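Colleague: missing the sequence, but the structure's below:
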C-alpha cells in the first residue's frame, strides 16, 4: 500500500485536508501530522476536535507536531508524497528556511533532502514579498507550491465542489488519478 503524509497547519481551510483524507484513506496508508494551531482552527471551522477526527479516521495514523516518534522523521522511511494542506505562512517560512523545530517541519526537510514529492497547499492571501520569496526557495529546493485557488470553469454548485477542485489538483500533481474534477472542455469551434 502506498504511503502518503498529510500535514495540517493552522491556516484556514481544514476542510481541504479532511476531504483529502476521505478520498485517500481506502487505498493509501495515511500518516497525518497536525499542529497545535490546526487543532484550534479545526474546532473553529469544522466544530470538531482532533480526538473526534482520530475516531472518524481510526485506520489513519495521527501525530501531534511535537511527537517525533514517527517513522517519516527519518530519511530511511519514505512516503510517496508529503502534502501540507492547508499550509500556513509560518510553515512555508520554516520549510523555505530549512527549519526542523517540529515533526511537520522535519518531515518536509526530509522530503526535500530525499527527493520525495512535497506539495504545500498555500491558503493565505494576499501575498507579501516574503511569502513570494519563501515560495521561490521551496520551489528551488524541489517542492511544489499549489495555492488553494478553486477554478470556476466547472461551474461549482457548492463549497464541496470548490474543495474538490483543490483536492483534485493536488492529487493530480502527485500522479493520483481521481474523479473529483471534470476536465475543462474548450467551447472553441475552430
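Modeller: Arrived safely. Everything quoted here is computed from the prediction, not taken from an experiment.

Colleague: going forward, measure contacts between C-alpha atoms and count neighbours the same way
Modeller: OK.

Colleague: now the strands for this protein?
Modeller: Taking DSSP state E, the strands of the chain run over residues 2-8, 28-34, 61-64, 81-87, 117-122, 144-145.

Colleague: what about versus this one:
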C-alpha cells in the first residue's frame, strides 16, 4: 500500500498597507510553487498599494481574489485560501487553529503598533496576537524610512515578545542585476526562516563550502 503523501506545510501570510507589495506577492508565488498551503489575508490599504505599485487589480471579495491569485500563480485547487478582514472563523484567528507561522509582508507601521499593543480589530491583527500568545513564529517585514522612535520602540517590543523583524532592506553582496534580484534577496531570507527550500539566492558561504569539498588534483 502506498504511503500517504506528506501533509503540506501551512503558512499564514498577510499583506498590509506599507510600500513593498512586490515582496509579499513574490513570497506568495514562491510559497505556492514550493507546495505550501497558504492562508492569505489582505488589508484594504494593501489592495490600494498593490494597485499603485503593480499592474495587478485584485478583486474586492475574498472568494474572487482567491480564484484570481490561484489562477495567476497556477496553484492547485484549495492550496490558497483567502480570508476576509472580519472572518473570525478563519484558522489564524484562534490558538485552537493550526499551529502555522505568520508572515506580515509588507508590514505597515500601523500594523506594528497594533501588534505591539495587542489590538485585534481585524483578522490580521488577531492572527498576530494569536501568534504571539501561542509562541508561534511571527515574521514582520516593515518597509519605512526613516523609522520614528515609536516605530523602533514597537519593533523592539515585538522582538522581545518573540517576533522576528526582517526589514525590507536587501543586501548587495550577491551583485543584484535587477529590481527582481533585490526582491528575491528578502524573499529568500523569509523562506529560509520559514524552513521552505529556496534557490533564489545562494546562502552565505555556500560557494566556499563547495570549493573546499572539491577533491584536490
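Modeller: Thanks, I have the structure now. Note that this is a predicted model, so its numbers are computed, not measured.

Colleague: Return the most buried member of the strands of structure 1.
Modeller: Most buried of the strands of structure 1 by mean neighbour count (mean count of other CA atoms under 10 Å) is strand 81-87; its value is a mean of 27.

Colleague: equivalent range in structure 2 for that strand?
Modeller: Across structure 2, the stretch matching strand 81-87 of structure 1 (TM-score structural alignment) is residues 101-107.

Colleague: Identify all contacting residues around that stretch.
Modeller: Here stretch 101-107 of structure 2 makes contact (CA atoms under 8 Å, 6 or more residues apart in numbering) with 10-21, 23-24, 127-128, 131, 136-143, 168, 194.

Colleague: Residue 39 of structure 2 corresponds to which position in structure 1?
Modeller: Alignment note (TM-score structural alignment): residue 39 of structure 2 maps to residue 31 of structure 1.

Colleague: Could you do residue 85 of structure 2 as well?
Modeller: Looks like residue 85 of structure 2 aligns to residue 65 there (TM-score structural alignment).

Colleague: Tell me, how many residues neighbour that match?
Modeller: Residue 65 of structure 1 has 21 neighbouring residues, counting by other CA atoms under 10 Å.

Colleague: ok, it - contacts?
Modeller: The neighbours of residue 65 of structure 1, taking CA under 8 Å, 6+ apart as the test, are 33, 34, 35, 36, 102, 103, 104.

Colleague: among these, which recur in structure 2?
Modeller: Among the contacts of residue 65 of structure 1, the ones still in contact in structure 2 (both residues aligned by TM-score structural alignment, their matches' CA atoms under 8 Å) are 33, 34, 35, 102, 103, 104.

Colleague: With distance to residue 49 of structure 1 added, can I get those in TSV?
Modeller: Output for those, formatted as TSV (distance: CA to CA, whole Å):
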residue	distance to residue 49 of structure 1
33	14
34	12
35	12
102	21
103	20
104	19
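
Colleague: Show me what the longest helix anywhere in structure 1 is packed up against.
Modeller: Of all segments of type helix in structure 1, defined using DSSP state H, the longest is helix 159-173. When contacts are defined as 3 or more CA pairs under 8 Å, 6 or more residues apart in numbering; DSSP states H and E, helix 159-173 of structure 1 packs onto helix 14-24.
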